[in-house]
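# Provided below for reference: sequence and predicted model.
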Amino acid sequence: MSPSPLRTVLVGAGGIADAVHMPSIHEIGPEELIVDSVVEIDDARRTAFAARWGIPHHTASLDEALGRRPDLVILCTPPSLHREQVIACLEAGVTVWCEKPPALSLADYDAMTAGERDDGPWAPIVFQQRYGSGARHARELLVSGALGRPLLAHCQTTWFRGDDYFAQPWRGSFSGDGGLIMALGIHQIDLMLMLLGDWEEISAQVARRLRDIETDDIATAWVRFADGTLATIANSAVSPAQTSRIRLDTEKATVELSHLYGYDNDDWRYTPAPDASAELAASWANPLPNERSTHTPQLRRLVADLHAGRRPEASGEDGRRALELVTALYKSALTGETVARGSIRPGDPFYSALNGGIGIRAEHA
């Protein structure tokens, strides 16, 4: 017998819920999951959202929705609310899929996920870039050794966000969205970590050159991975020619991905080393059906994991990796130190705040 569809609560009825999550839910279909309730504090928005999507129940209270004993909560609220809301879901015994940024500090994330259990509930993070079929194929080639050892990498998120974007008071602040790297760059950073594994140390610089915000609007870093691979990171909120890019140079090939907000199989390019045979290069072709890096493939995998009773990817320590790297990036940039993985612990000011309480000086002309 097929398992019953997961009864789901959607928390937050803003743009990401309307334009991204509900279409993904409908694409997967009511045989897999059904939105039973939407939680939203704005009465008019909540009522309109429920009517538009045919959701039978709506409320301003997360506790009330949890009282209906759902199977899954999808959290589409600002990151400053994630800690309290994730804790409430886990305490109610409900798995919660949380939009990025996962949290605004390692302390918040650790408090959130303390309620996870090996057999559930869990709190996976929305990191959809790692779920496209192109990334899964590239990861398989790297793990199998088909591309040889990784040597050098580049991770780039150079986007453009104008003053209108930052007019929302919670954007561009360490207490609101965490700023440029947390709100924009974390997806490509998570993808890089999915492809290359554990990092070892990071050295970074950040600056505020153009926007009148609390956080940086440009950032660069270099990272050493545990296997010796060196990587660079470039993030920007002020780049007119926008791109999201991953480049990996291995012993046998250069692997390149260029896109903006999502990729297909055709966006990945493999350039063989001069001494690589044509037969070897041909063996790198992606046999997987194209699956774009939207929320849908991650949600589909999450539903399968919940039906099977297994821990989803991007939960627990796996969901923490990108946040730890971003935190270490800020610590390095604001202290001038090279920061080692695992070194930011309770008692360190950067454990409880992304910027460790240190302001970023504006560098306007």
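Arrived safely. Residues are numbered from 1 along each chain as shown.

# can we go C-alpha only for contacts and neighbour counts from here?
Noted.

# residue contacts, the spatially most central residue of the chain?
Closest to where the C-alpha atoms of the chain average out (CA atoms, centre = their mean) is Phe127, at 3.4 Å. Going by CA atoms under 8 Å, 6 or more residues apart in numbering, Phe127 touches 100, 187, 190, 298, 314.

# what's the strand or helix carrying the second one packed up against?
Taking DSSP states H and E as the definition, His187 sits inside helix 186-196. Other helices and strands packing on helix 186-196, by 3 or more CA pairs under 8 Å, 6 or more residues apart in numbering; DSSP states H and E, are helix 133-144, strand 150-160, strand 238-250, helix 316-335.

# okay, the ones you listed in TSV with distance to Asp348 and mean neighbour count next?
Below are those laid out as TSV (distance: least, CA to CA, whole Å; neighbours: other CA atoms under 10 Å):
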stretch	distance to Asp348	mean neighbour count
helix 133-144	34	18
strand 150-160	27	21
strand 238-250	31	18
helix 316-335	10	22
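
# Could I get the full set of helices for the stretch 201-350 of the chain?
Using DSSP state H, counting those that start in this stretch, the helices found in the stretch 201-350 of the chain span residues 278-282, 295-308, 316-335, 349-352.

# Can you mark which positions in the shortest one are buried?
Within helix 349-352, the residues that qualify as buried are 350-352, counting by 16 or more other CA atoms under 10 Å.

# this is the other structure I want to compare:
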Amino acid sequence: MSQRKYRAAIIGTGAIAHAHAKAVLGSGRASLVAVADVDAGRASEFAATYDVPRSHASAEELLRAEELNFVHLCTPPKLHAPLALACLEAGVTALVEKPPTLSLAEFDTLIEAERRSNAHVATVLQHRFGAGALRLRRLADAGELGRPLLATSLTQWYRDGDYYAMPWRGTWESEGGGPTMGHGIHQFDLLFSVLGPWREVTAVAARRSRDVDTEDVSMALVTFESGAVATIVNSVVSPRQTSQLRFDYEHATVEVDHLYGYTDDDWTMTPAPGHEKVAALWAEGHTDVPSGHPGWLTAVLDALDQGQAPPVTTSDARRTMEFIAALYASSFTGERVRSGQITAGSPFALSMEGTGAPWEKVRNK
């Protein structure tokens, strides 16, 4: 039986849009029929680069003119929620770059709109779908690794003043947060996809170096429903850049050390004494295919073929968004925050800044 062929479009033709276009064109299962950008010249140039038939000057024009199955939203974060809502109203599935919204309340608005639509919203968190992550979840789910005990997630990147010269970066109003929202989310979302529901978090966030409104570093201690504990570090002030995950199970330690994407060669498995067989299980199916948008899009298309919501679903992404809100709440109030504690009326549901960043309070005295 032949696979279904999908019609896709991209809204926002900045840097990340190129990864999306290449994934669509390389899939063999979807065609890129249109793009849109408020910068009409950039949209036209992008369309010419990827042989896209049509470009539009606005998202509204694109949704009105095109017959689509899904749209990739590659705009600055402030526009994600309104554009995803417009897609749902048009009956078009929205594939939204991270962070999907600026706040938990905005995300819950998307969930409600999705329930009223025949379309879906999925967040682009592509590192869940690399071969190493798939293998780790498979072995963990099968019990081969024993109980999860301890984990670490490190996103230590470097972003200088030129990076923050973009006016929407480093602000609560346009980006929603600092490295916790826009950088570390990839690593700790992958952590959550492996370890499952988190239970409580104690955290700190600080502005140590960058001239921004948001934090430039954050750290969290997290307890999971399984009893496992984890540390999570997010930074944009670290000259030696790295993205690291480590999982200590009863039977093995599993680690990955990369930067913006990994292959199987970036992962290591260290079995505990007496459990050497797990190393052989880990070595099965070794591949040199990198993690990235192509693997994620394959999972999206597979789900759509089955009539299912594409990954990362709203229920999955909400767990990650709630954690971000809880990290900020713990950091700014000095309190431990439990899962489910940030309800609709909480300031940290309405904005990740919540009651206000401590450094802003000092500045305003």
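That came in fine, so what should we check first? Please read these numbers as outputs of a predicted model, since none were measured by experiment.

# Redo the helices and strands packed on helix 186-196 of the first structure as CSV? Include distance to Ser293 of the first structure.
Shown next, in CSV, are these (distance: least, CA to CA, whole Å):
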stretch, distance to Ser293 of the first structure
helix 133-144, 7
strand 150-160, 16
strand 238-250, 13
helix 316-335, 17
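
# residue in the first structure matching Arg313 of the second structure?
For the record, residue 313 of the second structure is Thr, not Arg. In the first structure, Thr313 of the second structure lines up with Ser315, judged by TM-score structural alignment.

# Please determine how far the closest residue to its match other than its chain neighbours is located from Thr229 of the first structure.
Of all residues not flanking Ser315 of the first structure in the chain, Pro124 sits nearest, at 3.8 Å (CA to CA, 6 or more residues apart in numbering). With distances taken as CA to CA, to the nearest Å, Pro124 of the first structure is found 27 Å from Thr229 of the first structure.

# Looking at the two, which is more packed in?
Taking neighbours as other CA atoms under 10 Å, Pro124 of the first structure and Thr229 compare with Pro124 leading, 26 against 19.

# quick one: the aligned partner of Glu60 of the second structure in the first structure and Cys98 of the first structure, what's the gap?
When the first structure is aligned by TM-score structural alignment, Glu60 of the second structure is paired with Asp63. Asp63 of the first structure sits 17 Å away from Cys98 of the first structure, going by CA to CA.

# More neighbours: which of those two?
Cys98 (24 against 14).

# Now which residue in the second structure aligns to the more buried one?
Counting by TM-score structural alignment, Cys98 of the first structure corresponds to Val96 in the second structure.

# compared with the first structure, how much does the strand or helix carrying that match deviate?
In this assignment (DSSP H and E), Val96 of the second structure forms part of strand 93-97. Compared with the first structure after fitting, strand 93-97 of the second structure has a mean deviation of 0.5 Å; criterion: mean CA distance after the TM-score superposition for the first structure.

# That strand vs helix 293-305, what angle?
Interaxial angle, strand 93-97 of the second structure versus helix 293-305 (axes from the mean of the first three to the mean of the last three CA atoms, to 10 degrees): 160 degrees.

# what's strand 93-97 of the second structure packed up against?
Strand 93-97 of the second structure sits against strand 70-73, helix 80-89, strand 121-124, with contacts defined as 3+ CA pairs under 8 Å, 6+ apart.

# how about these, which one is nearest Gln308 of the second structure?
Among these, strand 121-124 comes nearest to Gln308 of the second structure, with 11.4 Å by CA to CA.

# what about the counterpart of Asp164 of the first structure in the second structure, how many neighbours?
Matched across to the second structure, Asp164 of the first structure falls on Asp162, judged by TM-score structural alignment. Close neighbours of Asp162 of the second structure, defined as other CA under 10 Å, add up to 7.
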